[in-house]
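# Predicted model, plus sequence, below.
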Amino acid sequence: MQGPRFTRILRDITAVLVVGIFMFPIFWWGLTSIKPISAIFNKDEVVFFDFEPTLVNYQVVLFGKSRAELAIESGSTFGVGGGSTYDSRKTILDSTLVAVGSTALTVFLGVIAAYALSRINFRGRQAYLNWILSQRFMPPIAIIVPIVFMYHYAGLRDTITGLIFIHTLINLPIAVLLMKSFFDDVPVDVDEAAMLDGATRFQIFRKVILPLVTGGVAATAVLCFVFSWTEFLLSLFLTNQIRTLPVKISTFVTSTGSEWGFISALGTSAIVPSFIFILLVQKQLVRGLTLGSLKD
């Protein structure tokens, strides 16, 4: 009994240490976001908790306050170079519209395509699946130049619609492959039984099969949302005025240095929408991720 108990304790300790290692950067990110600039750029020591917390960084990036005005109010001009603002409210709104729009469009198209690939036999189906899979192997940088020219001539550059389309394009292969695996786990006998009762193919899809894979739809939606929310390269090259969160954060690296307080505040805030989205679909997400793990 002593052996198994020691093994369990060692396993739990190891699990806690591994989780702690992965969570420490997020903890440090959040801690830095409430540090005053003097604590962030302290050259003598690494400041952990020996500082007075401040919400100045959040006031600047989330409420549009000027860092110069805040410095004057606090009586300190340390690290303040001018009256520029790092207001990110429009960025958050644009990122939300792009992420939600591309997720909805990707899931809609992906579910329909995956059901067809799972249930309908047609010539070249396997080759088409292989082609979809190959799209995940191609890095976005390989197609960025033609995409930029196409967007320029189509008038989609620097538009919310254009970003939604390109994020849908890069997320659609993974959505199709994921949803096909979920549809494959539903026995074909279910479709055949519904057909015997007089249901059409669309009725079978909408009323019978789709309710059985809601967990898979939720899991796919979460992944598509996170991929769109954190996408950087395409958003950088296809926008000038519109800035998604990753692109906006990159602009906080200025000629005078990196604004780590603002970067950490906006980065910490960017985690919240994904966290809320995952909480809302937590039950379906767990079901979707475990769908098909048990076989009779």
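That came through fine.

# okay, CA-based contacts and neighbour counts for the rest of this
Noted.

# and the helix or strand Leu31 falls within, how far from the chain's centre?
Element membership for Leu31, per DSSP states H and E: helix 2-33. In terms of CA atoms, centre = their mean, to the nearest Å, the centre of helix 2-33 is set 24 Å apart from its chain centre.

# and what of stretch 257-270?
Per CA atoms, centre = their mean, the centroid offset for stretch 257-270 relative to its chain is 18 Å.

# just to revisit the earlier point, packing partners for the next helix-or-strand element following the helix holding Leu31?
For helix 2-33, the following helix or strand on the C-terminal side (DSSP H and E) is helix 37-40. For helix 37-40, the elements it packs on are helix 260-280, judged by 3 or more CA pairs under 8 Å, 6 or more residues apart in numbering; DSSP states H and E.

# this is the other structure I want to compare:
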Amino acid sequence: MVENKTRRRLRIVVAWFVTALFVFPLYFWTTTAFKEAKEIFNVPPSIWSFSPTLRNFEEVFGISFGFLRQQEVLPGGGNFYMAPRLWDSIIVALFSTALAIIISTLAAYSLSRMNFRGRHHFVSWVLSTRMMPPVAVAIPMFFIYKDIGLMDTHLGIIIIHALMNLPLAVLLLKSFFDDIPQEIDESAIVDGASRWLIFRRIVLPMAMGGVAATAVLCFIFSWTEFIFVLTLTQTGLKTVPVVSSSFVTSTGTAWGNMAALGVAAMLPAFVFILLVQKQLVRGLTLGSLKQ
């Protein structure tokens, strides 16, 4: 009995230590966004006691006392206005996630339920496309986009991000559809339901947890993607990861501004995960229990 209590306490201590190990860098980065430049470089670092300020957010987003400025001059000499860049990231991530989910649900259901020649080879081919590094595709896509006029456009980045997420989304959703018994489809077919009706009214609602989990991963991958946006955009469109690199200049790194942009960039992803939280939990546990 005493040994069990000791093990339980040890597991609790280890759990708190691992949690602190992951949370502390996030806390330190967040507090950096609210520090003056001189406090950021304090030795030893001012982790708990510092004078909070919103100056970094004002300089990054051009917000001062509730009014939008037209432009802000950041340390390093560059002229930036980061609010549109954050909207660029939100638009690209949301629409590319929606496009990837729409296509992948149909493809995954077909691979899970329909027997056709070469199905297993097709699954292997989908998996192999995910193994290709993005840098191997970026240069060819640059010339293709330049010829068809998709350079520096939201549509172009949405399409390439959706294509990037499709292999993972198809394989994940196929595993979720595989966990739903096929006897449900067979019973519905006997009752006269079509494949499309079975998919839309029966199978898809049962797999919404898996769809939510897949959507979260697609959103995060699109939100943090760097190579394609850097290669396929020039001046009009920039997402948060690419813009973050502009804070590193020949005169130094604007750590406070970079931290402010990073904290603001975490909020949309956090809100998106909260919105699909219930479905996400269902998706992570789907298939863990079988009758």
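On my side now, so go ahead. In this text, all values refer to a predicted model and were calculated from it rather than measured experimentally.

# tell me the average deviation of the helix holding Leu31 of structure 1 from structure 2 after fitting.
With mean CA distance after the TM-score superposition for structure 1, helix 2-33 of structure 1 departs from structure 2 by a mean of 0.6 Å once superposed.

# what's the counterpart of Met179 of structure 1 in structure 2?
With TM-score structural alignment defining the correspondence, Met179 of structure 1 maps onto Leu173 in structure 2.

# so its match makes contact with Ala108?
Yes. In this structure, Leu173 of structure 2 is within contact of Ala108 by CA atoms under 8 Å, at 5.7 Å.

# Compare those two and say which one has the larger neighbour count.
With neighbours defined as other CA atoms under 10 Å, Leu173 of structure 2 and Ala108 compare such that Leu173 has more, 29 against 23.

# For the more buried one, give me its contacts.
By CA atoms under 8 Å, 6 or more residues apart in numbering, Leu173 of structure 2 lies in contact with Ser104, Thr105, Ala108, Tyr109, Gly210, Val211, Thr214.

# any idea how far it is from Leu106 of structure 2?
Between Leu173 of structure 2 and Leu106 of structure 2 the distance is 9 Å, computed by CA to CA, to the nearest Å.

# now Val13 of structure 2
45 Å.

# The two: which has the busier surroundings?
More crowded of Val13 of structure 2 and Leu106, by other CA under 10 Å: Leu106, with 16 against 12.

# residue in structure 1 matching the more buried one?
Using TM-score structural alignment, Leu106 of structure 2 pairs with Ile112 in structure 1.

# which element is that match on?
helix 89-119.

# Strands of the stretch 151-296 of structure 1, start to end?
253-254, 257-258 (DSSP state E, counting those that start in this stretch).

# So for Asp197 of structure 1, which of these sits nearest?
Judged by CA to CA, the one of those that comes nearest to Asp197 of structure 1 is strand 253-254, at 63.6 Å.

# Quick one: average offset of that closest one versus structure 2, please.
Compared with structure 2 after the fit, strand 253-254 of structure 1 shows a mean deviation of 0.8 Å (mean CA distance after the TM-score superposition for structure 1).

# In structure 2, which residue range corresponds to that strand?
Counting by TM-score structural alignment, strand 253-254 of structure 1 sits on residues 248-249 of structure 2.

# gap between Gly3 of structure 1 and Leu17 of structure 1?
Gly3 of structure 1 is 21 Å from Leu17 of structure 1, by CA to CA.

# Pick out whichever of those two has more residues nearby.
Legend: neighbour count by other CA under 10 Å for Gly3 of structure 1 and Leu17, higher for Leu17 (12 against 7).

# residues contacting the residue nearest to Val73 of structure 2 when sequence neighbours are not counted?
Leaving aside its sequence neighbours, Val73 of structure 2 sits nearest to Asn79 (CA to CA, 6 or more residues apart in numbering; 4.9 Å). Asn79 of structure 2 makes contact with Gln71, Glu72, Val73 under the criterion CA under 8 Å, 6+ apart.

# what do you get for Arg119 of structure 2?
Taking CA under 8 Å, 6+ apart as the test, what Arg119 of structure 2 contacts is Leu111.

# circling back to that earlier point, make a ChimeraX selection of the buried ones in the contacts of Asn79 of structure 2.
Burial among these is assessed by 16 or more other CA atoms under 10 Å; the matching ChimeraX selection reads:
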select :72
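
# The residue with the shortest distance to the centre of structure 2 and Ala108 of structure 2: what is the separation?
Central residue check for structure 2 by CA atoms, centre = their mean: the C-alpha nearest the mean position is that of Ile220, 0.6 Å away. In this structure, Ile220 of structure 2 and Ala108 of structure 2 are 21 Å apart, going by CA to CA.

# what does Arg287 of structure 1 align to in structure 2?
Match for Arg287 of structure 1 (TM-score structural alignment): Arg282.

# follow-up on the earlier one: what span of structure 2 lines up against the next helix or strand after the helix holding Ile112 of structure 1?
Where DSSP H and E defines the elements, the next helix or strand beyond helix 89-119 of structure 1 is helix 125-135. On structure 2, the counterpart of helix 125-135 of structure 1 by TM-score structural alignment is residues 119-129.

# Buried ones in the matching stretch, by neighbour count?
Val123, Val126.

# With structure 1 overlaid, report how far it is off on average.
Counting by mean CA distance after the TM-score superposition for structure 1, stretch 119-129 of structure 2 comes out at 0.5 Å.

# Would you map the helices across the stretch 151-291 of structure 2?
154-178, 182-190, 195-198, 204-206, 208-224, 227-232, 240-244, 255-275, 277-285 (DSSP state H, counting those that start in this stretch).

# Need these in JSON lines (columns: distance to Arg113 of structure 2).
Converted to JSON lines, those look like this (distance: least, CA to CA, whole Å):
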{"stretch": "helix 154-178", "distance to Arg113 of structure 2": "8"}
{"stretch": "helix 182-190", "distance to Arg113 of structure 2": "7"}
{"stretch": "helix 195-198", "distance to Arg113 of structure 2": "10"}
{"stretch": "helix 204-206", "distance to Arg113 of structure 2": "13"}
{"stretch": "helix 208-224", "distance to Arg113 of structure 2": "16"}
{"stretch": "helix 227-232", "distance to Arg113 of structure 2": "34"}
{"stretch": "helix 240-244", "distance to Arg113 of structure 2": "39"}
{"stretch": "helix 255-275", "distance to Arg113 of structure 2": "29"}
{"stretch": "helix 277-285", "distance to Arg113 of structure 2": "19"}
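
# Looking at the ones you listed, spot the one closest to Arg85 of structure 2.
helix 240-244 (6.2 Å).

# residues contacting Ile101 of structure 2?
Contacts of Ile101 of structure 2 (CA under 8 Å, 6+ apart): Leu166, Ala169, Val211, Thr214, Ala215.
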